[in-house]
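>>> okay, here's the prediction I keep looking at, along with the sequence it came from:
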Amino acid sequence: MTTDIVILAAGQGSRMKSALPKVLHAVGGKPMVKHVIDNARQLGQARVHVVIGHGAEQLKEQLSDESLSFAVQAEQLGTGHAVAQAVPDLADDSVTLILYGDVPLTQPETMQKLVNAAHTGALGLLTVKLENPTGYGRIVRAEGTDEVIAIVEQKDASSDELQINEVNTGIMAVPTSLLRKWLPALSSNNAQGEYYLTDIIAMAASEGVRIDAQHPSCEQEVQGVNNRVQLAQLERWYQLQQAEQLMLSGATLADPARVDVRGSVDVAGDVLIDINAVFEGRVVLETGVVIEPNCVLKNVTVGKNTRIKANSVLEDSTIGESCDIGPFARIRPGTDLAKGAKIGNFVETKKAIIGEGSKVNHLSYIGDAIIGKNSNIGAGTITCNYDGVNKSATHIGDNAFIGSNTALVAPVSVGNSATIGAGSTVTKSVADDTLSVARAKQVMLSNWQRPVKKAKES
């Protein structure tokens, strides 16, 4: 029996006060609905269907790289009505798992328990016990037994039913053949005037279909988001889980509450991460790496024993072992640093390959460049790589010395062990073992009259 996954993502989310559809708001740098899709994909060869409505075109655009089918809920008539829009695309012999685009952190293991129950012919229902169940549908069990017989929504519940603290999460797995039979029988005769998906629980109970109630590992797994306060609460919980995983993997965090992971971070032992670190995309930190305060790393691999000093930003780059970067360095995409390279304060690199032991210490821009081993790039050096139309490359050999405030006008090359005098503008290639000075002759005027400020007119 196959599995179909239906993700409900048609709601407007008016309480978010946003033009962005609610399910596209991010947790951990990823849209909530994308979390749901990614976790559901781990169930195997399941087919994923997304029910869209408000902001349908935005959702399609954001999810264009996914292999999905879409169903449109033109009118917001309740969860039962939403699922019904996807039914024509479901396989007759499948099990249907129903998820929610604004409940992003339900784990694959929890989903699998529900699917397993439905594969046996039962209705797999995810419930959770809350200290404050206000707003949730209550799970009603037969008196004296654990048998689930109904779900009663908050607005329809009696005073006794409102005392129940076991609530419906809305997440369930159902044999599709039963879903096809029950959905047309739903009624909108309730306080909301909507077709509640939860009413199929009573139908299942009346037909003797076993209702297998499963539970998440924690309530945050099933926490939905209706406003930005709840979004922030879920974000903080999610980030704490990421921080704990980093520590269990061998990283020391100066403050687990001040690290944000917006992707994935692989760490080896004895990594130190100071406060306000932000990791995006895929980041790899090898043994002995130190990340000082206020650094941002996106899609970066950092070799062992490298130190990233405070306030540095690294993106789409590869950093070798025993490098020293920053403070206030900007490492842009395409940078590749070899072992022992040094990038100093207020240095920017882009598409730069910098060889073993080479140094770019201060206030320099190195773009579209290849630098050999053990070369020194003086303060204020820039590679003039753009002529207004095309980008050109600069090549610097091994053991070269580039004096401060040098402009290297690409395309140009500087040979091995060559020296460039400070303040030079280099437009022609420099041979190995030579000194090149390209600057205007210094002139001194002994009788020069220094300007003075004119007196103000009365």
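Sure thing, it's come through. Residues are numbered from 1 along each chain as shown.

>>> hey, let's count contacts and neighbours off CA atoms from now on
Will do.

>>> please enumerate the helices of the stretch 201-350 of the chain.
228-248 (DSSP state H, counting those that start in this stretch).

>>> where do the strands of it begin and end?
211-214, 251-253, 259-267, 271-273, 277-285, 290-291, 296-302, 307-308, 313-319, 324-325, 330-331, 336-337, 342-345, 348-354 (DSSP state E, counting those that start in this stretch).

>>> tell me which of these lies nearest to L43.
Closest of those to L43 is strand 211-214, at 16.8 Å (criterion: Cα to Cα).

>>> for that closest one, packing partners?
Judged by 3 or more Cα pairs under 8 Å, 6 or more residues apart in numbering; DSSP states H and E, the packing partners of strand 211-214 are helix 108-119, strand 123-129, strand 148-152, helix 199-206.

>>> could you identify which of the ones you listed is most buried?
Across these, averaging neighbours per residue (mean count of other Cα atoms under 10 Å) puts strand 123-129 on top, at a mean of 24.

>>> next structured bit after it?
strand 138-141 (DSSP states H and E).

>>> list the buried residues of that next one.
Buried positions in strand 138-141, judged by neighbour count with 16 or more other Cα atoms under 10 Å: 138-140.

>>> how far does it sit from the chain's center?
37 Å (Cα atoms, centre = their mean, to the nearest Å).

>>> presented hereafter is structure B, for comparison with structure A:
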Amino acid sequence: MTSIHHSPQPSRSCLAIVLAAGEGTRMKSGKPKVLHQVANRSMLGHVLAVLAQAGATRMAVVIGPDREDVAKEVSRAAPDAQVFVQRDRLGTAHAVLSAREALGQAPDDVIVAFGDTPLILPETFARLRAPLGEGAAVVAMGFHAKDPTGYGRFITSGDELLAIREHRDASEAERAITLCNGGLMAIRGDLALALLDRVRNDNAKGEYYLTDIVEIARSLGHRTAIAVVPEEEVHGVNDRAQLAAAERMIQDRLRHVAMASGVTLVAPETVFLSYDTRLGQDVVVEPHVVFGPGVVVEDGAVIHSFSHLEGARVASGAGVGPFARLRPGASIGPKAKVGNFVEIKNTDLGAGAKVSHLTYLGDASVGAEANIGAGTITCNYDGFGKYRTEIGEGAFIGSNSSLVAPVTIGKGAFVGSGSVITESIPEDALGLGRGRQIVKEGWAVAFREKAQAAKRK
């Protein structure tokens, strides 16, 4: 069966109802299923974002009772969405009717989506809606399953969808069908309540199935349609293994998009991206790099192996790693260098500045072309508050120095190696904060002789 790519008519209003009331007991988790993350965004957040991109003019989310955590995620991801509670779990049609108030506002189109299918693309929702503008009453999303066990089957006659039969209610002949129900549906808004109110629960589970509206619509003389999509897009998540599979699929998608835009991923399967990772042209990412949320890497930068970045910005031509960690608020300037075993948090590193190894910079500002020696740390926290360290342009911080904030190192200033700096250093000055070295000639010989004599006794 061939699907045609459509675009929804922009003048048509669209209500998207997202079903997110399931507890997900097979996840074995105290957290609701839809709040589990793929690519560092909740599955529910993915669905709501895609619906907004697909042109939904209003959204309603159906959640379970006493699920303030899910309601909070809805408010964060889609502040204008309405939240409805399904008190009793009596099936998918019953869940949709929990949003009766929203349905009663007469949208042109209604989309029913699920909070645990995070791989749906915006254009897929557009294809699902399009037949409604051409006269269909119900459009069901289907896919050709490699293993159809457990899925509802599409009962067809030619290109006509006659019914959707749940697996446990299907005959042996119907179970042999591989065109299966992907769950998502589009319904003509002026018919939605009338169709849903006719659904009955005379089936093996005693539930009100949303899928029954196909037969109901046809019995009333309305046309139904099918939108066929790749199986990956309707991948649902019910347990940890399926969550891992969703992560794998979305990572493959994100990697493909990155490489298509001009990014070199040396070993793509070892790089993990977030839903919002932004990588510029000619960025090179070496193996085993993890991008947390909120990372921007500008053109021509290089992220070396085994680095972890989150909430950070890396400017054009900069180098990070290997084995570097950029935490939220890290801003790495053009052509700056962050080397191995360096951790940076809430710090601006100026253009051309170098932090080559074994260093922690937190709550700091480092001027252009400054050099931070190995083993340097900013002491930014006293157990109660955070304080800033300001390091001027061209400053040189000797190895194994501790800069006790709040403190300022002036432009062009030097800090002697091994110093503990507690007071600010003016421009072009040298700061030393260590005990004076004492040398005792011959001390080692006497020490060894005494130790050896003690050992002989």
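Yep, it's here. No experiment lies behind these values; they were computed from the predicted model shown.

>>> kindly provide the TM-score of these chains.
Between these two chains, after superposing, the TM-score reads 0.86 (TM-score structural alignment, normalised by the length of the second structure); 436 aligned residues with a Cα RMSD of 2.7 Å.

>>> now tabulate the strands of the stretch 201-350 of the first structure in TSV and tack on mean neighbour count and distance to Q442 of the first structure.
Formatted as TSV, the strands of the stretch 201-350 of the first structure follow (neighbours: other Cα atoms under 10 Å; distance: least, Cα to Cα, whole Å):
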stretch	mean neighbour count	distance to Q442 of the first structure
strand 211-214	20	83
strand 251-253	21	54
strand 259-267	20	53
strand 271-273	23	50
strand 277-285	21	48
strand 290-291	24	45
strand 296-302	23	44
strand 307-308	25	40
strand 313-319	23	39
strand 324-325	25	36
strand 330-331	26	35
strand 336-337	25	37
strand 342-345	25	30
strand 348-354	24	30
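
>>> can you add distance to Q42 of the first structure and give those back as TSV?
Compiled in TSV, those are given as follows (distance: least, Cα to Cα, whole Å):
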stretch	distance to Q42 of the first structure
strand 211-214	19
strand 251-253	27
strand 259-267	17
strand 271-273	30
strand 277-285	19
strand 290-291	32
strand 296-302	23
strand 307-308	35
strand 313-319	27
strand 324-325	38
strand 330-331	34
strand 336-337	34
strand 342-345	41
strand 348-354	36
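
>>> which one of the ones you listed lies closest to L408 of the first structure?
strand 348-354 (14.0 Å).

>>> which bit of the second structure covers the helix or strand that that closest one is followed by?
Later in the chain than strand 348-354 of the first structure, the nearest helix or strand by DSSP H and E is strand 359-362. Under TM-score structural alignment, the match for strand 359-362 of the first structure in the second structure covers residues 354-357.

>>> what do we get in the first structure for L195 of the second structure?
Using TM-score structural alignment, L195 of the second structure pairs with W182 in the first structure.

>>> check L132 of the second structure too.
Per TM-score structural alignment, L132 of the second structure is aligned with A118.

>>> what do you get for R253 of the second structure?
Match for R253 of the second structure (TM-score structural alignment): Q241.

>>> and for L161 of the second structure?
L161 of the second structure maps onto V148 in the first structure, by TM-score structural alignment.

>>> repeat for T378 of the second structure
Match for T378 of the second structure (TM-score structural alignment): T383.

>>> I'd like the distance between that match and T406 of the first structure.
Plainly put, T383 of the first structure is 8 Å away from T406 of the first structure if you go by Cα to Cα, to the nearest Å.

>>> repeat for V290 of the first structure
Remark: distance between V290 of the first structure and T406 of the first structure (Cα to Cα) = 32 Å.

>>> quick one: map K339 of the first structure onto the second structure.
By TM-score structural alignment, K339 of the first structure lines up with P334 in the second structure.

>>> doesn't R278 make contact with S261 of the second structure?
No: here S261 of the second structure does not reach R278: they are 10.4 Å apart, not a contact under Cα atoms under 8 Å.

>>> need the contact partners of the match of strand 359-362 of the first structure.
Residues outside stretch 354-357 of the second structure that contact it (Cα atoms under 8 Å, 6 or more residues apart in numbering) are 336-342, 369-375.

>>> which of those are buried? Put it as a ChimeraX command.
ChimeraX command restricting the contacts of stretch 354-357 of the second structure to the buried ones, with burial defined by 16+ other Cα under 10 Å:
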select :336,337,338,339,340,341,342,369,370,371,372,373,374,375
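
>>> dump the contacts of stretch 354-357 of the second structure to CSV, plus distance to G30 of the second structure.
As requested, these are arranged in CSV below (distance: Cα to Cα, whole Å):
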residue, distance to G30 of the second structure
A336, 43
K337, 42
V338, 39
G339, 40
N340, 38
F341, 35
V342, 35
E369, 49
A370, 48
N371, 48
I372, 45
G373, 46
A374, 44
G375, 42
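
>>> could you identify the most distant pair in the contacts of stretch 354-357 of the second structure?
Within these, two members stand farthest from each other by Cα to Cα: F341 and E369, at 20.1 Å.

>>> measure the closest residue to K335 of the second structure other than its chain neighbours to D299 of the second structure for me?
The shortest distance from K335 of the second structure to any non-neighbouring residue, by Cα to Cα, 6 or more residues apart in numbering, is to A318 (4.0 Å). Distance, A318 of the second structure to D299 of the second structure, using Cα to Cα: 9 Å.

>>> go on, K33 of the second structure?
37 Å.

>>> also Q86 of the second structure?
Per Cα to Cα, Q86 of the second structure is found 48 Å from D299 of the second structure.

>>> circling back: report the buried residues of the helix or strand where the match of L195 of the second structure lies.
Under the criterion of DSSP H and E, W182 of the first structure resides in helix 176-182. If you call a residue buried by 16+ other Cα under 10 Å, then helix 176-182 of the first structure has these buried ones: 176, 178-180, 182.

>>> wait, doesn't S274 of the second structure sit right on V296?
No: the criterion here is Cα under 8 Å, and S274 of the second structure misses it with V296 at 10.8 Å.

>>> stretch 82-101 of the first structure spans what distance, first to last residue?
Start-to-end span of stretch 82-101 of the first structure (Cα to Cα) is 12 Å.
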